[in-house]
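**Student:** coords below, sequence missing:
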C-alpha cells in the first residue's frame, strides 16, 4: 500500500536552558525568554511551553473551522473566537497536559456550531496529534459538548486535511 503522506511544512526551533531559558525559531520570528509559569514561582514577562501550546492549538483549530465552513459553502464571522486553555498537571512521578477549547462562532446556531466543532476536531493537526495522548475538552460558548471516546482516542482518521 502506497503512502499518501505529503510533508507540507517543518518548523524548527531551539531551546536552551529548559523552562528558565530561551527559545528561538530558525526564522527568528519566535525569540522568547522562557520561565516556569509565574503562578509556580516563575518570573513575570516570560512565556512558558503551555502558553505557546495554547496559542498554537487555538490558531490551528480556528483554521480547521475555516476549512470546515468553506467546505460547506459557509463563511465564519470575523469575530469568531477559539480560546484554548492548556493545563500542566502532575500525576504520580510524571507530568501531563490537558486542553480545553472554547469556541464561539458568533453567527451560527448551537447545533450547527457543535457539528462544525466536531468536524474541525477531526481534521485539526493539533487535535489529530494529541488524540489518544491527552484529554481535550470541547466547549461551545462555555458549555461542554459531549465528545465520544473515539473522537479523543486512537489513531487519527485517514484522509484528513491539514488546517
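**Tutor:** Happy to help now that I have it. Keep in mind the model is a prediction, meaning the values are calculated, not measured. Residues are numbered from 1 along each chain as shown.
**Student:** use CA for all of it now, contacts and neighbours both
**Tutor:** OK.
**Student:** Flag every buried residue along stretch 56-66.
**Tutor:** Across stretch 56-66, burial judged by 16 or more other Cα atoms under 10 Å covers 57, 58, 59, 60, 61, 62, 63, 64, 65, 66.
**Student:** quick check, the fifth one in a strand?
**Tutor:** In this case it means residue 61. No - under DSSP: H, G, I helix; E, B strand; the rest coil, residue 61 falls outside any strand and is assigned helix.
**Student:** So it sits against residue 81, correct?
**Tutor:** No - between residue 61 and residue 81 there is no contact under Cα atoms under 8 Å: 10.1 Å.
**Student:** let's bring in a second model and compare:
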C-alpha cells in the first residue's frame, strides 16, 4: 500500500519540460553537456532525489542507534556509454560527510543507510553505486 505517490509529467524528452502535479517542480529540460543553462536534466533531478532520500535514511539509522550526527550527502549521477548495447546507463557516487562519530562509526552508519534507503533498494543490482564516507 502506497503511503505517498509523487506525480510528474514530462514532455519533449531531454530537451523538453517537466512539471510535478503540485507545481513545485516546473523546469525546462536540457541535454547534459549541451552548453545551455536554460534548464536541468534527469541526472540532476535523480542526484537531488537520491541525495535527499539517502541523507534521510542515514539520519534515521543514526537516530535508531541513538547517535547524534550531522550529515551532508553530495550525489553525483553520471550518464555513461553502455558498451553492451551501444546505449547509455547511469552510475551514482554518494559523497557522505558525517560529523559526531568516528570514521568507523560513520562507515557503519552509511552501510546501514544503504540497506534501508528506498533509492538504494530500487537501484540495487541495476546500477553501480559507490558510497564515499568521511567523518568530520
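**Tutor:** Now that the structure is in, tell me what you want to look at. All values reported here derive from a predicted model rather than from experimental measurement.
**Student:** contacts for stretch 32-47 of the first structure?
**Tutor:** Residues outside stretch 32-47 of the first structure that contact it (Cα atoms under 8 Å, 6 or more residues apart in numbering): 18, 19, 20, 21, 22, 23, 24, 48, 49.
**Student:** Likewise for stretch 83-97 of the second structure?
**Tutor:** 47, 51, 71-82, 110, 127-136.
**Student:** now the strands for the second structure?
**Tutor:** Secondary structure of the second structure by DSSP state E: the strands cover 8-11, 17-20, 26-28, 70-82, 87-99, 128-135.
**Student:** Residue 84 of the first structure -> the second structure?
**Tutor:** Alignment note (TM-score structural alignment): residue 84 of the first structure maps to residue 75 of the second structure.
**Student:** Actually, residue 58 of the first structure.
**Tutor:** Match for residue 58 of the first structure (TM-score structural alignment): residue 51.
**Student:** so who does its match touch?
**Tutor:** By Cα under 8 Å, 6+ apart, the contact list for residue 51 of the second structure reads 73, 74, 75, 94.
**Student:** Which part of the first structure matches stretch 15-29 of the second structure?
**Tutor:** Aligned using TM-score structural alignment, stretch 15-29 of the second structure spans residues 20-34 in the first structure.
**Student:** Give me the distance from the matching stretch to the chain's centre.
**Tutor:** Put simply, stretch 20-34 of the first structure sits 20 Å off its chain's centre (Cα atoms, centre = their mean, to the nearest Å).
**Student:** mind listing what's buried in it?
**Tutor:** By neighbour count on 16+ other Cα under 10 Å, the buried set for stretch 20-34 of the first structure is 20, 22, 23, 24, 32, 33, 34.
**Student:** Just the endpoints, please. Distance across it?
**Tutor:** For stretch 20-34 of the first structure, the first-to-last residue distance is 5 Å (Cα to Cα, to the nearest Å).
**Student:** now stretch 142-152 of the first structure
**Tutor:** Terminal-residue distance, stretch 142-152 of the first structure (Cα to Cα): 19 Å.
**Student:** what about the first structure, which of the contacts of residue 51 of the second structure hold up?
**Tutor:** Under the criterion both residues aligned by TM-score structural alignment, their matches' Cα atoms under 8 Å, those that remain in contact after alignment to the first structure are 73, 74, 75, 94.
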